[in-house]
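Q: All I have is the shape, not the residue letters:
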């Protein structure tokens, strides 16, 4: 690739075609192999928010953006947790209270409350408005006896991931010793503790996993279908220890038909739990899904998102004529899809109705997966590529975002059936230079005057750099 006398980009071979999509992106096509990639540079970059030094031990651990896209929260290895404005990068709050490194930070669905967890084995709930700590979830909190041998209590090792049930009255958290806990935030009581690793015969009640097999991720999904898939009989349910609280204070709100996925640290295993009731939780994992490589940790997992999970509403595509094919044949994938990524770079997808086999497997990247996100674009009209400015029809589709340890973030459209992604059409978000992605967020679209959804994204790297990509142009994925 070189710059011609007119200032334009020219490929250095005849088999490659270059096209300027927007002022921030270029499209490269390999005409022989029918490969296509669009490279998108960031619109905004912040690199001094945490003022991370060059010491190898100093790095960013976690990052999240609230539902309005106006506020971000980030946690670094020096125990700092900062709330800042995404428009200016100005710091609004510093959450001080953890006594050790903070590994995860998340906004509640309201966007006004933050939860953090880390090496001090505590979860803290913070007000984004005042900066005060409203609650701390730890052993013995809420007046429950956290020391009893059959009580779930609090975490006994570092908290590594958190997810919410509906609006966050109940949350789930995962620790490094291999325990998934269900909490009642209002009373600070741990309702249930589910062991991710099998219980050794004759071993202790609180069985912990080996340090090299630490779980790393979890996700929650609202099951919209009526029937539950048949349990996985490859491993007895009783081999997993499950502890339930005896406290009468704790309540479960909205856990009915909720599923939790936990990525384990060995053999590419992904465990699925039904959180609906005490009985379903005590049954242990309903399924143990395995990455085809079966040889690495599951480092990222996510459920596909449907409109009822807070994604794009169906009426956003109502202005597209039915004559142009406004039939969402791939929408079923949004109800049943589960994706996982491994430390070896492999990505796999399952249909939860038929979890015994993968829907597709992708091994195009060798660098480990750090984050997975899906997003459903509604059918809409959009301006064509280049300077032509013609309105073109784009069908509804599910996009798969994959963030990796080498700093790459790619977006690929899944096929209508939700099966094999069209790997020859990708959009790559540039900016990080071989710098591991520590946080990634997709912002819900705002509808423009021409009914074109404007989807934006944020990424954060290990060295404390933050990149914002405004109004992703997905037209190039359908050239």
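A: Sure thing, it's come through. This structure is a prediction, so every number in the text was calculated from the model and none was measured. Residues are numbered from 1 along each chain as shown.
Q: can we go C-alpha only for contacts and neighbour counts from here?
A: Fine.
Q: Run through who's touching stretch 12-23.
A: 1-2, 9-11, 26-32, 385-386, 476 (Cα atoms under 8 Å, 6 or more residues apart in numbering).
Q: Give me the subset of these lying in helices.
A: Of the contacts of stretch 12-23, none are assigned to helices by DSSP state H.
Q: this is the other structure I want to compare:
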């Protein structure tokens, strides 16, 4: 990247696109199993009154699947045990969507009435999550059985994730400490200190010898886990830094060179870019190895950036407090690819879920979008309770919610929509 990109990028703000939405009763799967069961459904479009309809069960098949019909222009294309495909066709309006109910609900991992702040899972069958009671727990993704209580943080834990090994946990929170834990023994094996305010998000570089954190103190830090030391601080000068993500760049993308030799403890940072989402409506990019700021984006962002995620090696999405999402291409960050709004609730998390991605929101909705940024699947279950995090283990999706429930969804049901609608 040329030197003249290492500054603030301003450009004409395009109007965001407000998507049309089908909205379905959160417990539709249970409601429609009842004799003559009913479920409400609605259609919302910008500038028009909401259209309300009803789905009605007309008995069960031999496999226990209900026969369902709709009213007021709502048609039912297909029903399975855990999903339903609905179309709304009136005049020139045509929208289709698949709604997916949880495969399992884990209600006993966390205490009823305690919000689940963050969540991660491994392909090896372990999950880690924290709640508003300050409890950080290890549990089995198969059945939700709690295996370990990780004790040591002094206050709320805002971020937790598993290292690629699947048996080591990284956490951070209001006590300004990062902690590294053995998931097998529950012991804290390292504590990293240096932030001056709450730690809100983390990213792991490669296998995890180095990690990134971001904080309310307006900084992001690069750490060496082995020596428990900070290798570098990225000064954001933007107040609170809410979120971070990293990606590897191709060779022609120049991230600069450090002014001084880096520590030999720094591993795997060459050619990687760090993006930071800030409370003051900006996204900042740094070369991790060079320690140099590449650019700021200060426009086409409508509110505080609450989450950011690379959805390809060159494209990332930032979610915002007012519900907007904006996609940028780092090869030309002075122009946004698209800006749109799926929900009135804040965007609370983003998950790269090839060939699309999933966003979770403050109104309890979770949207799967394919590469054209059109929602094709919605995860149901929460009744307007915020979904703070959505993660996957390659086979299942898991969500963390304010209602104290961890929900597990079958990813094959989500991705099958690609074949159904021909994407």
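A: Done, it's in. Only a predicted model underlies this, so the values are computations on that prediction, with no experimental measurement involved.
Q: Got a TM-score for the pair?
A: Here the TM-score for the pair of chains, by TM-score structural alignment, normalised by the length of the second structure, is 0.80; 358 aligned residues with a Cα RMSD of 2.3 Å.
Q: Can you select the buried ones among the contacts of stretch 12-23 of the first structure for me in ChimeraX?
A: Burial among the contacts of stretch 12-23 of the first structure is assessed by 16 or more other Cα atoms under 10 Å; the matching ChimeraX selection reads:
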select :9,26,27,28,29,30,385,476
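Q: just curious, which of the contacts of stretch 12-23 of the first structure is nearest to residue 196 of the first structure?
A: Comparing the contacts of stretch 12-23 of the first structure against residue 196 of the first structure with Cα to Cα places residue 476 closest, at 41.7 Å.
Q: How much space separates the closest one from residue 136 of the first structure?
A: The spacing between residue 476 of the first structure and residue 136 of the first structure, counted by Cα to Cα, to the nearest Å, is 47 Å.
Q: The second structure: matching residues for the strand or helix carrying residue 382 of the first structure?
A: Residue 382 of the first structure is part of strand 380-383 when elements are defined by DSSP states H and E. Strand 380-383 of the first structure corresponds to no residues in the second structure, going by TM-score structural alignment.
Q: buried sites along the next helix or strand after that strand?
A: Using DSSP H and E, the helix or strand that follows strand 380-383 of the first structure in sequence is strand 391-394. Within strand 391-394 of the first structure, the residues scored as buried using 16+ other Cα under 10 Å are 393-394.
Q: Equivalent analysis for stretch 209-226 of the first structure, please.
A: Under 16+ other Cα under 10 Å, the buried positions of stretch 209-226 of the first structure are 209, 213-223.
Q: So which of the residues you listed belong to strands?
A: Among these, the members found in strands (DSSP state E) are 217-222.
Q: Would you reformat the residues you listed as a markdown table and include distance to residue 457 of the first structure?
A: Output for those, formatted as a markdown table (distance: Cα to Cα, whole Å):
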| residue | distance to residue 457 of the first structure |
| --- | --- |
| 217 | 21 |
| 218 | 21 |
| 219 | 20 |
| 220 | 21 |
| 221 | 22 |
| 222 | 24 |
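Q: rewinding a little: which single one of the buried residues of stretch 209-226 of the first structure is nearest to residue 53 of the first structure?
A: The closest of these, once distances to residue 53 of the first structure are taken by Cα to Cα, is residue 216, at 25.9 Å.
Q: Could you tell me which residues make contact with whatever residue of the second structure lines up with that closest one?
A: Using TM-score structural alignment, the partner of residue 216 of the first structure in the second structure is residue 242. With contact set as Cα under 8 Å, 6+ apart, residue 242 of the second structure has these partners: 200-201, 214-216, 276-279, 305-307.
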